[in-house]
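Colleague: I need the structure of the sequence given here:
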Amino acid sequence: MSTEVKNVSKVLIVTTSHDHFEGANPHPTGVWLEEFAVPYMELLHNGVEITVASPKGGSMPIDPRSLPTPEQDKAWQRAIAASKQTTQLSKVSATEFDAIFLPGGHGPMFDLPDNSDLQQLLREFHDTGKIIAAVCHGPVGLVGATLSDGTPLVKDKVLTSYTNSEEIAVKLDKEVPFSLEERLRDLGAIFIAHEDKADHVEKDGKLITGQNPNSSASIARALVAALNQQLPAIFERTLEAIAPAQIVAEFPVNTFLENLAIAPDGTIFITSYEDGKVYRMTQTGELTDFAKVEGNMAGIVIEPTGDLLVAATLKGKEPTICRIQPTGSVERILTLPEAIFLNGMTHLQGNLYLVADSYKGAIWAVDAISQTARIWLEDPLLARSDASNPFPAVNGIKIYQNALFASNTQRQLLIRIPLTDDGAPGKPEVFLTNVNLDDFAFDNLGNLYGTTHVYNSVIRISPTKEITTIAKAEQGMTGNTAVAFGRTSNDNTSIYITTNGGMSLPPSTGVELAKVVRLEVGVQGE
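Modeller: Below you'll find the predicted structure:
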């Protein structure tokens, strides 16, 4: 079922004018028709106004290997008609459009990489925060594009394209002017390759890319969702194995439960972001106001002494680490004036704790005894791709098997950072893409349990990266924010989930009660 794009969006499709391979065997090529026609028809079906342009204008060449079947010819009739009358690229302006889309085929490999008109358009689309999408060989149009300071447009962007393996499989790796995958990597892109012929789309901020012709329908749907400012449908194919759920506490509507930490005796401490509170809940379910700061409160950990450390932003907008004693008294131990948005926390080693800075794109190391802090790691993978989007970048952080795992919520990434013996960070690497995680926890088998926040579900990610949904809105997961394993013999195979009732993305029925929900997963926590 399609959803019509609101307020009539306009998309520019830029295709090729090049109709043959160069070199000793100049056999015909052009656009791979499916990569043009399927997105064209999807956009048209959703009420989008489309302009098709090419370097020379006129009829675009179609790779003869992609000519349509009779059924496709009928279904793609309007797209095929549009392919015969493209506008000359030099005559279009970025100001007229909301998005640009580059279909593939081998033709673009020859006339798009160095096209100055396309490079200027892409820079303007990027600088004005508009959507850039490309599929298969279409991303070759990005390789010559730079930002105003000369930085390659693709640098530090998560993306995909037709892979080396796929080029070799069709025996055209010696006939293309260069390897597209290698060129993108050389320009600093974070290239994600799936198996040959996989239906695979990557989205990093306003950049959307697809791997091959089989990704044509998926990238079209992703483009429509982006135009409509909808969430990408990243979990639509996820398996389900719903866990037994029990609501153990409820809070008033518009209570933004943010995080939780569980003591060895089973006491649960819960931060409430907007009112700066910590709630204390005993194993018997007794709930009390435990502590409060004048400001906001996010991350929380428990020190060996039983004191709590919390990441707060006090009323003067000061990012601060506070210690809360067992009596509930609050002590400000450290202010971090260079921090922006302190969020998830975890213990590193000794007196050191790590704190995610969601808007700085960094992780701080805080010494709870000396009351000092330093940047432990700052890296593009931890940063936002869109500063105008309030969703946090680096968010949840947890250590498992000599590595720190970190969620980048805005970019829908899970990052793995190797740890040295002395607790220093190695080079961050992308562990998983297309996964919207807020907080997460590991069990002793290596499964990760993650809250998806605005997707209103809890997922399990296996060590082999298979994703299973284990709880949904029906189990009380609307606006779920954090997760932790129980720590007593009565609940150490259960996880506890905090929710805000959908405050970040309200459901159609309105914001719900905030909750703490227990899910039985049958495996002990790490």
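
Colleague: could you use CA atoms for every contact and neighbour count after this?
Modeller: OK.

Colleague: whichever strand or helix holds residue 248 packs against which elements?
Modeller: Under the criterion of DSSP states H and E, residue 248 resides in strand 245-253. Here strand 245-253 touches strand 513-520, going by 3 or more C-alpha pairs under 8 Å, 6 or more residues apart in numbering; DSSP states H and E.

Colleague: what is the strand it packs on packed up against?
Modeller: Going by 3+ C-alpha pairs under 8 Å, 6+ apart, strand 513-520 lies up against strand 245-253, strand 494-499.

Colleague: do you know which of those strands lies nearest residue 424?
Modeller: Nearest of these to residue 424, taken as C-alpha to C-alpha: strand 494-499 at 29.4 Å.

Colleague: identify the residues contacting that closest one?
Modeller: With C-alpha atoms under 8 Å, 6 or more residues apart in numbering as the test, strand 494-499 has contacts from 256-260, 451, 453, 477-486, 514-524.

Colleague: residue 226: which of the helices and strands packed on strand 513-520 is closest?
Modeller: strand 494-499 (25.9 Å).

Colleague: and the angle from the closest one to strand 513-520?
Modeller: 160 degrees (axes from the mean of the first three to the mean of the last three C-alpha atoms, to 10 degrees).

Colleague: and strand 494-499, how far out from the chain middle?
Modeller: 22 Å (C-alpha atoms, centre = their mean, to the nearest Å).

Colleague: alongside the first, I'd like the structure of this one:
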Amino acid sequence: MHFYSPYLPLLPIILTSLISASPTSRHAIRAATRSPTVTSIHNFTLDTWVENLAVRANGQILATLLTTPQVYQVDPNPSSANPATLVHTFPSTTGCLGITELSPDIFYVVTGNFSISAVGSTPGSYSVWELNMAGFAAGGTPIAAAKIADFPQSVFLNGMTALEPVGGNTLLIADSGAGAVWSLNVDTRAVSKIITDPLMAPTSGADPAVGINGVKVRDQTLYFSNTDQQLIGKVALNANGSARGPATIVVGNAPGADDFQLDVLGNLFIAGDNELRFHGTVEGTGGPPDVVTNSSLVAGSTAVEFGRLATDLVSVYVSTNGGQGQYFSREFTNPGEIVRVDVLAAGWPKLR
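Modeller: Model (predicted):
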């Protein structure tokens, strides 16, 4: 867990005010806030599905594409001479999915064969690759990538996260088709299906089968979305990433839930179903997540990440596919893109 200096002195005051308020008053205050400002950072082509994103320590955004096997770096500075730079194109695969940073500027990417038009995954086609971003700059030439492991027994790998908060060597990877979590030790390259749970499973008969999707680890607990079951769940972890017990539901009414992020208070910002939603875990109201924004700019929202610079600490970045339906109709009207949502300025409690 990292706290960034501009808001750290205010943290005790804000935490006290949030926790001491009654659930009713907290909800009323949050419901009265204005809509946040939503700004387009970069548009890709009309038929580009932006699947996931990560933010480098220097503020640059890494975006994975599902419609082509590529990772781009996007500069959030609107006056940048290089708004988007190709980082790498992966061979012998059709697209990229989860991305996460395991150590400073060392990122890992899931690749595999998933056909949007045919609505299906090719089991066993998935791999995890390493990207060393140290020294990579906007406008630079593409870099090499190193394959870490293949997953021949996987069904549909998707979201990915680090088991340890800093300096670890283990990745946890969601298998949306199998309703499971795989572990990967990037040093030994050992692969293991480490968790299965009914709350991670896809819905019977769903096409495509998209169970567990986004994954995040906080305080030795794995949080996960399940798109088919429309929920956010959590499960306590042992030191090796295995489950200490059965998973439980955190949010039971989250239609289209894709990837998500937790703020320092444990609140959830959830992408999916053409919206960015918020679930306040401090409230404990038990209701469905509130809609932060359903602006047309977040049509087909797929992932959400916090900014890491003083200029965007009050914001989240959201990746989109422009609207899932257009990939089936082949009548494209909205581009896949990355947008910025200024959440804290509109009253949504986000600290990082």
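
Colleague: dump the helices and strands packed on strand 513-520 of structure 1 to a markdown table, plus distance to residue 180 of structure 1 and mean neighbour count.
Modeller: Converted to a markdown table, these look like this (distance: least, C-alpha to C-alpha, whole Å; neighbours: other C-alpha atoms under 10 Å):
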| stretch | distance to residue 180 of structure 1 | mean neighbour count |
| --- | --- | --- |
| strand 245-253 | 48 | 16 |
| strand 494-499 | 43 | 27 |
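
Colleague: what is the neighbour count of the aligned residue in structure 2 for residue 446 of structure 1?
Modeller: The alignment partner of residue 446 of structure 1 in structure 2, by TM-score structural alignment, is residue 266. Close neighbours of residue 266 of structure 2, defined as other C-alpha atoms under 10 Å, add up to 15.

Colleague: for the closest residue to residue 266 of structure 2 other than its chain neighbours, helix, strand, or coil?
Modeller: Residue nearest to residue 266 of structure 2 in three dimensions, not counting chain neighbours: residue 281, with 6.1 Å by C-alpha to C-alpha, 6 or more residues apart in numbering. Using DSSP: H, G, I helix; E, B strand; the rest coil, the structure places residue 281 of structure 2 in coil.

Colleague: could you do the one 3 residues further on as well?
Modeller: Three states are possible here, and by three-state DSSP the one that applies to residue 284 of structure 2 is coil.

Colleague: could you count how many residues lie near the closest residue in space to it that isn't next to it in sequence?
Modeller: Counting by C-alpha to C-alpha, 6+ apart, residue 284 of structure 2 lies nearest to residue 23, which is 7.1 Å off, once chain neighbours are set aside. Neighbours of residue 23 of structure 2 under the rule other C-alpha under 10 Å: 14.

Colleague: try residue 369 of structure 1
Modeller: 10.

Colleague: how near is it to residue 363 of structure 1?
Modeller: Residue 369 of structure 1 sits 19 Å away from residue 363 of structure 1, taking C-alpha to C-alpha, to the nearest Å as the criterion.

Colleague: which SSE is residue 35 of structure 1 in?
Modeller: Going by DSSP H and E, residue 35 of structure 1 is in helix 33-45.

Colleague: what are the buried residues along that helix?
Modeller: Buried residues in helix 33-45 of structure 1, defined by neighbour count with 16 or more other C-alpha atoms under 10 Å: 33, 34, 35, 36, 37, 38, 39, 40, 41, 42, 43.

Colleague: can you give me the helices in the stretch 201-350 of structure 2?
Modeller: 326-329 (DSSP state H, counting those that start in this stretch).

Colleague: for it, which segments count as strands?
Modeller: 212-218, 221-226, 231-236, 248-251, 260-262, 268-272, 275-279, 290-293, 301-306, 316-320, 337-341 (DSSP state E, counting those that start in this stretch).

Colleague: can you list the ones you listed in a markdown table and add distance to residue 98 of structure 2?
Modeller: Output for the strands of the stretch 201-350 of structure 2, formatted as a markdown table (distance: least, C-alpha to C-alpha, whole Å):
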| stretch | distance to residue 98 of structure 2 |
| --- | --- |
| strand 212-218 | 8 |
| strand 221-226 | 13 |
| strand 231-236 | 17 |
| strand 248-251 | 22 |
| strand 260-262 | 12 |
| strand 268-272 | 14 |
| strand 275-279 | 19 |
| strand 290-293 | 24 |
| strand 301-306 | 10 |
| strand 316-320 | 12 |
| strand 337-341 | 16 |
